[in-house]
Structure formats: structure tokens, C-alpha cells
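S.K.: dropping a prediction and its sequence here:
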Amino acid sequence: MDDDTPKARWERRTELPLAVASLVFLAAYALRVLAHGMPDVWTDLCLAVALGAWLLFAVDYAVRWRLSGRRLSFVRTHWLDTLVLLLPLLRPLRVVKFYEAVQRRHGRPRLALHARVMVYAGLATLLLGFAGSLAVYQEERGADGATIHTFGDAVWWTCATLATVGYGDVSPVTPTGRLIAVGIMAIGLALLGAVTGTFASWLLQVFAREDDERPPGS
């Protein structure tokens, strides 16, 4: 039976609007970073849209915190929501959360646990990789001694960093760019560990199942 508490009802009602707000925020941010020479009025509009999306997240967080009645424990148990509120580049993760909520709403998920972990990790990697590329490109372009001059350079660097390869041909030189790099490195390690661990667990289950099905003495 579905949870019918006020907090659960609020979360169900806001799942889709917040997912849309995440995509709108990412689109406004991308347009503001990539559209060089855009008129000031459009730049200000993109900024207003991004701030509006943040305001929606702030209102949602405050309402759920109030409805939970758990004070500080709410922050500890909803650490991802707290990070999404504080760090703008993590807001696209709400799309992953919305996808998970849709799967739950349709009953038993269509994909097995191992496949769901890989799908969620892949979707999170794409969203965060794109957002990270935008952030690094915004900070590095035009900086003294910068090696990231185009958005393509930023995407290449982000892919190498998320994959924990780190070729070193391009790298951030600004303090903010390096701070973003630390976050992308941590995300890359976490996602890589989740995918490889899940894949290894799936292989072990397959081999164990084959052993159980093998006739005695074979």
C-alpha cells in the first residue's frame, strides 16, 4: 500500500515539476555558457530561469523538511537532496530520481536490480558529465595559461576524468575549475565502483546459478 502521509503526497505531486525544472535549469545554463554574443536580455532571462529553478528546489526542500518533523535528521537522511540544493550542477540528478519514482509507480520495476544500477549510473554520468563540462568551460575559457579553449576540450577532459583515465593533455588551471575537477573525480570513482561492483555481483550470481543447475558428479 502506498504511503499516504502529507510528505509522501507532496513528493508524488512534485516529482514531475522538479524533474522538468532540472532540465530547464540545465538548458538555461547551457544556453548561457555556450551562446556567445547573446543579447544581454537573453542572458538575463537565462539567469532568471536558473534562479527560478533553484527557488523551486528550495521551496520543495523546505516543505518536505517541515512535513517530516525530523529537524536535523532530515538533512542526514536526505543528503542527496541537500547537495542538490547547495550545488547547482547536481540538479540534473532529479531526473534520475524521477525515473526511479516512475518505475516504482508502475509496480515492480521492469529491469533487474543489477540492470537498474547500471542504467541509473549511466544516466547520472551523462547528466553530470554534461553539467561538469559546462562549468569547467565557463571557468577556463579565456583564463591565463588555460588548456581548455573550447567546449569540445571540456567534454574530452570530463570524459577522461570521469573514466579515471586522466590523459593530462588538457586540465583546469583556475581555482574554481580545479575544485570542479575534484568533484568530478569523486563522482567518477563512485559511479565506476557502483557499475563494476554490480557487474561483478551479477557474474557471481550467474556462475552460482550454473553450479546449482549442474548435475551431481559432472
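M.R.: Looks like it came in fine. The shown structure was predicted, so the numbers you read here are calculated from the model rather than taken from an experiment.
S.K.: make it CA atoms for all contacts and neighbour counts henceforth
M.R.: OK.
S.K.: name the nearest residue to the residue nearest the centre of the chain, sequence neighbours excluded.
M.R.: With distances taken as Cα atoms, centre = their mean, the residue of the chain nearest its centroid is L93 (3.4 Å). Spatial nearest neighbour of L93, excluding adjacent residues (Cα to Cα, 6 or more residues apart in numbering): A124 at 6.3 Å.
S.K.: before we move on, which element is that neighbour in?
M.R.: Assessed by DSSP states H and E, A124 sits inside helix 113-140.
S.K.: I148 contacts E140, doesn't it?
M.R.: Yes. Counting by Cα atoms under 8 Å, E140 is a contact partner of I148 at 6.1 Å.
S.K.: overlap in contacts, these two.
M.R.: P172 (Cα atoms under 8 Å, 6 or more residues apart in numbering).
S.K.: how near is the nearest residue to E15 once chain neighbours are set aside to T164?
M.R.: Distances taken as Cα to Cα, 6+ apart place F98 nearest to E15, at 5.9 Å, with adjacent residues excluded. F98 sits 28 Å away from T164, going by Cα to Cα, to the nearest Å.
S.K.: these two: who's more crowded?
M.R.: Neighbour tally, F98 and T164, criterion other Cα atoms under 10 Å: the higher count belongs to F98, 19 against 16.
S.K.: wait, that one sits on L16?
M.R.: Yes. If you go by Cα under 8 Å, F98 and L16 touch, sitting 6.8 Å apart.
S.K.: before we go on, here's another structure to hold up against the first:
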Amino acid sequence: MSVRPAPEPPVRLTRWEQRTELPLFAVSLLFLTGYAVRVLAPHSAQPWHDIALLLVWSSWPVFLADYAVRVRLSGLGARFVHVHWLDTLVLLLPLLRPLRVVKVYSAVQQRYGRPRRDLYARVMTYAGLAAGLLGFSAALAVYHLEHTAPGASIRTFGDAVWWACATLTTVGYGDAAPVTFWGRTVAAGLMACGLALLGAVTGSFSSWLIQVFAREDEKRPPGRGQHRGGRF
């Protein structure tokens, strides 16, 4: 039984995504900046807290409008929620927008007409960017949720960054760990993303090394130990 290929997205939807990925990525960075200021700046830092809150709440209508346009252009109706589940998740949790970095990277390549890198370089670039942005976002969220919780081991943003690095790399020293329900929920999501990203980087790097060594073996001249005229 043959497997049907996934249907191509409508042309209008593809064009819309190509035109809006970079502006939306800029808006997501503004959202992340506003959230970071709200979390890290002292409460007495005015008017920065109010400006940060304005950035956070003004970003959501932009994401919502983009989502509505995607639903309309896709022609899928309510099925868009299930087919494009990542877009739906990112709308609800804008801190996960780094997972769309691969589309942003492709949009930059197409807009400036730069030659596309090979598969291994693209995978490692995407995974590196996504891991950095996701780690920073998770550190902010966990610090926000944990630093005032009773019995918390994550008291400073530095603790949160250390925890995010240990979680993303699957090291898990255990010296810093979330104790609240929502903090552990963020940790579970970061663990899953960390395993996926680390596996992608490790697999791509290993495949690249094998490919390089295979090319070197092909270019290497015959050695003295090779079979010549029936003798070794």
C-alpha cells in the first residue's frame, strides 16, 4: 500500500509565510524582551515595567492576526488546529516561537538570495539557534515561577540559566531543580526539546564526519599493503 505524500500548502499561504516570517520573528523578540524586563527588572524600575508590559500585550494581537490569516489561506478551517499544531501551540505560548527558527532561517536565505548550506550545516545551525533561544526563554519562565517559591533551589537568574544549560544538554546535575507544578511543566517541555535538538545535532555531526572520512578514503592513493599482481 503506497503512502500518499503530504499535500502542498496553498500558494497564497506560502507567500504569506515568506513575507511575514521575518517581521513576526522581530515581534517575537520584542515579546521576549518585554517579558525579560518584566521578570528581571526590579519592581521599582518605572516606567520600564509599564513599557515591557505594553510590549508583551501588544505582541499577542499580532500573533493572533497572523494565525487567523493562516487559517483562512490554508482552506482547512478547524482542521488547521490539528494539522498545524505547532502554530497553535506557539500562539498560546509565544515563548516557544524559537521552534519556528527554521522557517525564519529559510526566509532569510530566500530573501537575500544566499546559497543554501548543505543539510548538515542547516540542521546544526537551526538546532543551535533554537536551543539558545529556548534555553533563555525557559530560564526566564522558571526563574519567574520559582524564585519566590518555598524551598526553591532556583533563587537567581544565574541559577535558572545554569539549570537550563544542564537540562538542555541532558546532564541534570540536580543541584538546581524546579519545585512548583508549572516550573516542572516548563522543565518537562525543555527536556523533550533538549533531547530532540541534541539528537539532531549529534546525528548530523556524526553523519558529516562519516561523509568527510569517506571522501578522504576515496582520494587516498593505493597503499603498499594493497593487493598487487596476486601478492600482498
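M.R.: Cool, got the structure. The structure displayed is predicted, hence computed values, not measured ones.
S.K.: give me the TM-score for these two chains.
M.R.: Overlay of the two chains. TM-score (TM-score structural alignment, normalised by the length of the first structure): 0.89; 216 aligned residues with a Cα RMSD of 2.3 Å.
S.K.: measure the equivalent of the residue nearest to E15 of the first structure over in the second structure to V186 of the second structure for me?
M.R.: Per TM-score structural alignment, the equivalent position to F98 of the first structure in the second structure is V104. Distance, V104 of the second structure to V186 of the second structure, by Cα to Cα: 24 Å.
S.K.: thinking the residue nearest to the centre of the first structure is in contact with L126, fair?
M.R.: No. Using Cα under 8 Å, L93 of the first structure is not in contact with L126, being 10.1 Å away.
S.K.: got the residue ranges for the helices in the first structure?
M.R.: 6-34, 40-68, 72-77, 79-86, 93-105, 113-140, 151-162, 175-213 (DSSP state H).
S.K.: helices or strands up against the first one?
M.R.: Under the contact definition 3 or more Cα pairs under 8 Å, 6 or more residues apart in numbering; DSSP states H and E, helix 6-34 of the first structure sits against helix 40-68, helix 93-105, helix 113-140.
S.K.: could these be laid out in JSON lines, adding distance to E213 of the first structure?
M.R.: JSON lines is the format used below for these (distance: least, Cα to Cα, whole Å):
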{"stretch": "helix 40-68", "distance to E213 of the first structure": "48"}
{"stretch": "helix 93-105", "distance to E213 of the first structure": "32"}
{"stretch": "helix 113-140", "distance to E213 of the first structure": "21"}
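S.K.: now stretch 132-146 of the first structure: how far from the chain's centre is it?
M.R.: Distance of stretch 132-146 of the first structure from its chain centroid, counting by Cα atoms, centre = their mean, to the nearest Å, is 20 Å.
S.K.: what does that stretch correspond to over in the second structure?
M.R.: Under TM-score structural alignment, the counterpart of stretch 132-146 of the first structure in the second structure spans residues 138-152.
S.K.: list the buried residues for the matching stretch?
M.R.: By 16 or more other Cα atoms under 10 Å, the buried positions in stretch 138-152 of the second structure come out as A138, A139, L140, A141, V142, Y143, H144, L145, E146, H147.
S.K.: show me what that stretch is in contact with.
M.R.: Contact with stretch 138-152 of the second structure is made by 36, 39, 153-157, 160-161, 163-164, 177-180, 182-183, 186-187, 190, as judged by Cα under 8 Å, 6+ apart.
S.K.: try it again at 7 Å.
M.R.: 36, 39, 154-157, 160-161, 164, 178-180, 183, 186 (Cα atoms under 7 Å, 6 or more residues apart in numbering).
S.K.: could you tell me the end-to-end distance of that stretch?
M.R.: Termini of stretch 138-152 of the second structure sit 16 Å apart (Cα to Cα).
S.K.: map L209 of the second structure onto the first structure.
M.R.: Checking TM-score structural alignment: L209 of the second structure goes with L203.
S.K.: what about its match, neighbour count?
M.R.: Neighbourhood size, L203 of the first structure [other Cα under 10 Å]: 12.
S.K.: if I line the two up, what does M38 of the first structure land on in the second structure?
M.R.: Checking TM-score structural alignment: M38 of the first structure goes with S44.
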